[in-house]
Every structure is written in structure tokens, then in C-alpha cells.
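Asker: My questions are about this predicted structure, shown below with the sequence.
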Amino acid sequence: MKILGFYDELWPYATGTDGSIKAHTSTSREPDTDRVRQYLDTGDLILAIMSNDPDVMGGDRQIFNGSSIRTDGEYLWRQDLGHYYDNYDLRLPAAFLAQVRELDYQVPEVSDGQAAEVDALVTPLLNP
């Protein structure tokens, strides 16, 4: 299982992140940004966390339940990742984008084993 969007600002208690989210923005959008955003927003919800998270890029928006965790069985990500991808042209790994396109933007069904793997990986990162 790979963590998508493993940035300092989104995973403040984790070590070995990919650095600051601000270093992963682009000056151009993917042609299918809307479809990728929909994929991110509809990943299987594994861990629902009630929260009202600030926009870590400095925007005025608060993101409801942004800390919740979604997955497609291969990658996991915070629910607010779609917001950053869409609003700040966040660069996502080419392998992830290729997978999303190969799946025709449809999130596959996540098995109980995959859900348990996400839970085991994420729980220590959320609890300091």
C-alpha cells in the first residue's frame, strides 16, 4: 500500500514524508483533472475522521473531514488531497495517474484485507 500525498503539512506526526506540499505543485493542469479529482473524492472511505481542517496552502477555506482516509486498494490518501490537486495543481505520481486512467476513473472494490492493511498503516501515523 502506498501513501499518496505524504506531505509534512498533511501528516504532521509522520517521519519520512515527501517534504512540503508546496514543493509539489505545478504550473499546469492535467487535461483530466476533473476526472482524477472525482476518483480521489470517491475512493473507499476507510477511516472517517470528523474534522474541520485548514487549507494548508494558505487559502481561507476550511475542509470538512479532510483528515479522513480513502483508498483504492493500492494507494491511500487523505480526503482533502482532491482539494489540493484541483485547486493548487498538485503533482501526483505518474504511476498513480496511469492506474487511474487504466481503471477508466472507476475506483475498484476494496477487499477487507486491503482495508485492514490501510488501517494498520495509518493508525500509527495519526497518533503521536
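Answerer: Ah, there it is.
Asker: only C-alpha atoms for contact and neighbour calcs from this point on.
Answerer: Will do.
Asker: count of residues packed around residue 106?
Answerer: A count of nearby residues for residue 106, using other C-alpha atoms under 10 Å, gives 16.
Asker: ranges for the helices of this structure?
Answerer: Assignment of helices within the chain using DSSP state H yields the ranges 33-41, 81-88, 94-102, 112-126.
Asker: do you know how far the most centrally placed residue in the chain is from residue 71?
Answerer: By C-alpha atoms, centre = their mean, the chain has its centre lying nearest to residue 77, at 2.9 Å. Counting by C-alpha to C-alpha, to the nearest Å, the separation of residue 77 from residue 71 is 6 Å.
Asker: Same check on residue 53?
Answerer: Distance of residue 53 to residue 71, given as C-alpha to C-alpha: 19 Å.
Asker: between the two, which one's more packed in?
Answerer: residue 71 (30 against 15).
Asker: surely residue 22 meets residue 57?
Answerer: Yes: taking C-alpha atoms under 8 Å as the definition, residue 22 is a contact partner of residue 57 at 7.1 Å.
Asker: So for residue 5, which of the helices of the chain sits nearest?
Answerer: Taking C-alpha to C-alpha, helix 81-88 is the member of these nearest to residue 5, at 6.7 Å.
Asker: Can you point out the buried residues in the closest one?
Answerer: Going by neighbour count (16 or more other C-alpha atoms under 10 Å), the buried part of helix 81-88 is 81, 82, 83, 84, 85, 86, 88.
Asker: One more to weigh against that first structure:
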Amino acid sequence: MTSLSLIGYWRSEGDLTSAFPDPRDWVDPSWDQDERDATSYYFAAGTLFRTFMGYSPCRICGVDNGVVEYTDGTYVWPEGLAHYIDEHAVRLPDVLVAHARERLNAVEDREAAPDWWLTATAKT
């Protein structure tokens, strides 16, 4: 069985023992706004993976930042990942930005056809 890759977790301020990165090191206010918005949009939701008993605080501003993890079948990330992107311009590694763009592009020009639904729910 293939593991899901855990992303979007950050070290708390002052915790020098954690292997997680400091989100402040990833702030990029020059990040293209359209790319940033698309990346945030993608990581704002997903398939619910698991829930936790308490809120995780933002490692930059301290706001409550969610209690769930999402997945897309490849990655697992905390609910608050989009907050870091939106509010603090935390730029994810290029491979994650490209992944989000590819997944969004895969459905962008597709149409939503009602045919299957109408057939499956037709009363005979």
C-alpha cells in the first residue's frame, strides 16, 4: 500500500527541535496572485481524511486554524494550509503548486452533464 505524503505542517515558533519547517521561511509576498489564489483554492478543501480534538493555531498569527486533515489521494494536509497561503503568502514548494494547478486544470474546461443522473433517477 502506498503512503500519502503529509504536507503543510509547520514548526512552532521557538521550537528548534522539530523537523518541520518554519512557515516564516516560506513567505513570498512577490508570489503571483493568480497562482497563489489557485493554490489556496485547491488546498482549502479536499476529501476529509481525519479529524482531531482541538484546533491547531497558526504558527504565524495564532488564530485557530482548523481541526481536520484533507486528502486528494496523493497528499494529506491540515485544514489551515490555505490560511497560510491566503493570509501570510506562504509559498509551497513548486511541486505542490504544480500539482494543484494540474488537478484544477484537469477539470476546468469540463462540462457538467446531467445525463447519467437523469437516467439513474428516472422512474419507469
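Answerer: Arrived safely, thanks for sending. Everything quoted here is computed from the prediction, not taken from an experiment.
Asker: any chance of the buried residues of helix 81-88 of structure 1 in a markdown table, with distance to residue 26 of structure 1 too?
Answerer: Output for the buried residues of helix 81-88 of structure 1, formatted as a markdown table (distance: C-alpha to C-alpha, whole Å):
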| residue | distance to residue 26 of structure 1 |
| --- | --- |
| 81 | 15 |
| 82 | 15 |
| 83 | 14 |
| 84 | 11 |
| 85 | 10 |
| 86 | 11 |
| 88 | 8 |
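Asker: And those, which is closest to residue 97 of structure 1?
Answerer: Distances from residue 97 of structure 1 to those, taken as C-alpha to C-alpha, are shortest for residue 85 (11.8 Å).
Asker: can you pull the contacts of that closest one?
Answerer: 33, 37, 91, 92 (C-alpha atoms under 8 Å, 6 or more residues apart in numbering).
Asker: Please repeat the previous calculation with a cut-off of 10 Å.
Answerer: 5, 24-26, 29-30, 33-34, 36-37, 40, 91-92 (C-alpha atoms under 10 Å, 6 or more residues apart in numbering).
Asker: Considering these, which possesses the most neighbours?
Answerer: The residue in the contacts of residue 85 of structure 1 with the most neighbours, by other C-alpha under 10 Å, is residue 5 (28 neighbours).
Asker: Check the gap between the residue in structure 2 that it lines up against and residue 106 of structure 2 for me.
Answerer: Residue pairing (TM-score structural alignment): residue 5 of structure 1 is matched to residue 8 of structure 2. Separation of residue 8 of structure 2 from residue 106 of structure 2 (C-alpha to C-alpha): 23 Å.
Asker: what's the answer for residue 93 of structure 2, then?
Answerer: 20 Å.
Asker: tell me the contacts of the closest residue to residue 39 of structure 1 other than its chain neighbours?
Answerer: Distances taken as C-alpha to C-alpha, 6 or more residues apart in numbering put residue 105 closest to residue 39 of structure 1, at 5.8 Å, once the chain neighbours are dropped. Taking C-alpha under 10 Å, 6+ apart as the criterion, residue 105 of structure 1 is in contact with 32, 35, 36, 37, 38, 39, 40, 42, 97, 99.
Asker: Of these, select the buried ones using a ChimeraX command.
Answerer: A single ChimeraX command is used to select the members of the contacts of residue 105 of structure 1 judged buried by 16+ other C-alpha under 10 Å:
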select :35,36,37,39,40,42,97
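Asker: Let's have the contacts of residue 105 of structure 1 in a markdown table, adding distance to residue 114 of structure 1.
Answerer: Formatted as a markdown table, the contacts of residue 105 of structure 1 follow (distance: C-alpha to C-alpha, whole Å):
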| residue | distance to residue 114 of structure 1 |
| --- | --- |
| 32 | 27 |
| 35 | 24 |
| 36 | 21 |
| 37 | 22 |
| 38 | 21 |
| 39 | 18 |
| 40 | 17 |
| 42 | 16 |
| 97 | 20 |
| 99 | 17 |
